[in-house]
Structures are given as C-alpha cells and as structure tokens.
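Chemist: got a structure for you, letters missing:
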C-alpha cells in the first residue's frame, strides 16, 4: 500500500508542476522565473532556483511529520514528492539545461521528446503564450516530430 501512495504522489506532482509552472511561475511569480527564460544573471544560480526550495518544503514536511507519526501516510506522500523533485532535477537541470555536463546525448525517443517540448517552452521569452508547462508528460506531437525527422 505504501508503494501505491508513493507512486500516486509522484504522478500527482506532474499535475502540480504543470499548474504551478503555468499559473504561478508564469503569473504571480514571474519575477523569479523570468531569468530562466532570459539569461539575465551571470553565474551558476538563477532566481528561478528559489522554486527548488519552495517545492522541497511539502516533501520535507511530509517526511518529517510522517516519521514523527510512526511512518504514516504523510511520510509516503512526502517520499513521492521528494522523488518527483529528484526526477525533475535530473531531467530539467541535468539533462535538458546541462547545468552539469552529463547525460548529454541520447537516442531514446522519450528523452528526445522531452527535450523538444522544453525547447518549445523556452522559445517564448515572455510570461504569456507559453506551451509545454509539464516536465515528464510529453504531448504526443513531440514524439511524432522525431518520426518526421524534426
């Protein structure tokens, strides 16, 4: 049962990520996210990296509270959120944006589709008219682009 809770929390986080990316990061908190679309600062860190801390808090809270309650459901939800955060970091920061120069090349259709979808997201420099706000769920058209040689 605990594995099911972890998987459910992990999958639900894709919806949370999509919603917050579209309506919070490209809305009320654009002032933190815009340097991710327009390279405005020098150095390794961006203002956008504050979202890492913001999004880590529910996972940490779930892990902490769940441990204090004898590893109840909150621990397993916190673990699912934390694992999604790890996946997001590996896919977004490491694989797509190459903040660490590993996992550069792949022939995997799924990872190529993720990279294409994210590239389409970043072609919009402003907060309006964006697309592809999720991370791990990729619209089918980005798989078809591979088949068409794009």
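Modeler: Sure, I can see it. Please read these numbers as outputs of a predicted model, since none were measured by experiment.
Chemist: alpha carbons only for contacts and neighbour counts from here, please
Modeler: Fine.
Chemist: Now do the strands for this structure: every range, in order, please.
Modeler: For the chain, strands defined by DSSP state E do not occur.
Chemist: Go ahead and flag the most central residue of it.
Modeler: Nearest to the mean C-alpha position of the chain, counting by CA atoms, centre = their mean, stands residue 88 at 4.0 Å.
Chemist: count of neighbours near the closest residue to that one other than its chain neighbours?
Modeler: The shortest distance from residue 88 to any non-neighbouring residue, by CA to CA, 6 or more residues apart in numbering, is to residue 135 (7.0 Å). With neighbours defined by other CA atoms under 10 Å, the count for residue 135 comes to 20.
Chemist: I'd guessed residue 135 sits against residue 14; true?
Modeler: Yes: using CA atoms under 8 Å, residue 135 makes contact with residue 14 at a distance of 6.9 Å.
Chemist: returning to what we had before: what residues are up against the residue nearest to residue 88?
Modeler: 14, 17-18, 88, 91-92, 114, 118 (CA atoms under 8 Å, 6 or more residues apart in numbering).
Chemist: what does residue 78 give?
Modeler: 6, 9, 58-63, 66 are the contacts of residue 78 under CA under 8 Å, 6+ apart.
Chemist: Look up how far residue 17 lies from it.
Modeler: 15 Å (CA to CA, to the nearest Å).
Chemist: Comparison target, given below:
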C-alpha cells in the first residue's frame, strides 16, 4: 500500500507541476522564474533556483508530520513528492540544461522528446504565450518527431 501511495503521488505531481509552472511561475512569481527564461543571471545560481526551497519545505514538513507517531500516509506522500523532485532535478537541470555535461549525445526518443518540448517552452522569453509546462509528460507531437526515426 505504501508503494502505491508513493507511485500515485509521483504521477499526480506531473499535473501539479504543470499547474504550478503555468500559473505560479509564469504568474505571480514570474520575478523569480524570469531569469531562467532570459538568462539574465550572471552566476551558477538563478533566482529560479529558489523554487527548490519553496517546493522542498512542504515536503520536509510532510515527512516530519508523517513520522511523529510512526510512519503514516503523509510520510509516503512526501516520499513521492521528493522522488519527483529528484527526477525533476536530474532531468531538468542536469540533462536538459546541462549543468553537468552528461547524456549530450543521447539517441533515446523519449529523452529527445522531453528536450525538444522544453526548448519549445524556452522559445518564449516572456511571461505569456508559453507552452509545454509539464515535465515528464510530453505532447504527442514531440514523441512522433523522434519515435518515427526509429527503424
């Protein structure tokens, strides 16, 4: 049952990520997200990186609350959120934005589709007119671009 809670939470996080990215990061907290689109940051850290802390705090609180009287479902929800956050970091920061130079020459159609969708998202440097706000789920047209190349 606990594994199911973790897995369902992980997949629900994709929808929450889409909503948060579209309506919070491209909404009232655009001032923190803007430098991620216009590359105005001059260092390794962007204002956008503060979202790591913003999103980690509720997860940490859920983990703590979920362990006060033994491990309850709040803890396993927090584990699902934390695993999604780690996946986000590895795929977004390391793979897509190449903060570490790995998987540069991948031919994996799924990874290439994720990278292409994210590039489409960054094509828009302003707050409005964005697309592809999700993370692990990619619109079908990007999958077709790369899966059709498999022989």
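Modeler: Cool, got the structure. In this text the structure is predicted, and so the values were computed from the model without any measurement.
Chemist: that older thread, can you add distance to residue 148 of the first structure and neighbour count and give the contacts of residue 78 of the first structure back as TSV?
Modeler: As requested, the contacts of residue 78 of the first structure are exported to TSV (distance: CA to CA, whole Å; neighbours: other CA atoms under 10 Å):
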residue	distance to residue 148 of the first structure	neighbour count
6	37	23
9	35	20
58	41	16
59	40	23
60	43	16
61	45	15
62	44	23
63	45	24
66	48	19
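Chemist: Restricted to helices, list these.
Modeler: Among those, the subset assigned to helices under DSSP state H consists of 6, 9, 58-63, 66.
Chemist: Residue 41 of the first structure is in contact with residue 34, isn't it?
Modeler: No: using CA under 8 Å as the test, residue 41 of the first structure is too far from residue 34 to be in contact (10.5 Å).
Chemist: more neighbours, those two?
Modeler: residue 34 (19 against 11).
Chemist: tell me the contacts of the more buried one?
Modeler: Residue 34 of the first structure touches 48, 125-127, counting by CA under 8 Å, 6+ apart.
Chemist: What's the separation between the counterpart of it in the second structure and residue 49 of the second structure?
Modeler: Taking TM-score structural alignment, residue 34 of the first structure has residue 34 as its aligned residue in the second structure. Distance, residue 34 of the second structure to residue 49 of the second structure, using CA to CA: 11 Å.
Chemist: Stretch 52-67 of the first structure: average distance to aligned residues in the second structure?
Modeler: With both structures laid over each other, stretch 52-67 of the first structure and its partner residues in the second structure are 1.1 Å apart on average (mean CA distance after the TM-score superposition for the first structure).
Chemist: Give me the range in the second structure that that stretch lines up against.
Modeler: Per the alignment by TM-score structural alignment, stretch 52-67 of the first structure matches residues 52-67 in the second structure.
Chemist: Please enumerate residues in contact with the matching stretch?
Modeler: 72-79, 81-82.
Chemist: What subset of those is buried?
Modeler: Neighbour-count burial within the contacts of stretch 52-67 of the second structure applies to 73-79, 81-82; the criterion is 16 or more other CA atoms under 10 Å.
Chemist: Closest one of the residues you listed to residue 141 of the second structure?
Modeler: Proximity of these to residue 141 of the second structure was ranked by CA to CA; the top entry is residue 81 with 27.8 Å.
Chemist: ok, the closest one to residue 54 of the second structure distance?
Modeler: Taken as CA to CA, the span from residue 81 of the second structure to residue 54 of the second structure is 13 Å.
Chemist: again, but for residue 146 of the second structure
Modeler: Note on residue 146 of the second structure: its distance to residue 54 of the second structure, by CA to CA, is 35 Å.
Chemist: higher neighbour count, the two?
Modeler: The neighbour comparison of residue 146 of the second structure against residue 54 (other CA under 10 Å) goes to residue 146, with 17 against 10.
Chemist: Residue 19 of the second structure: what's it in contact with?
Modeler: residue 133.
Chemist: typo on my end, it should be residue 103 of the second structure
Modeler: By CA under 8 Å, 6+ apart, the neighbours of residue 103 of the second structure are residue 95.
Chemist: okay, now residue 95 of the first structure: neighbour count?
Modeler: 21.
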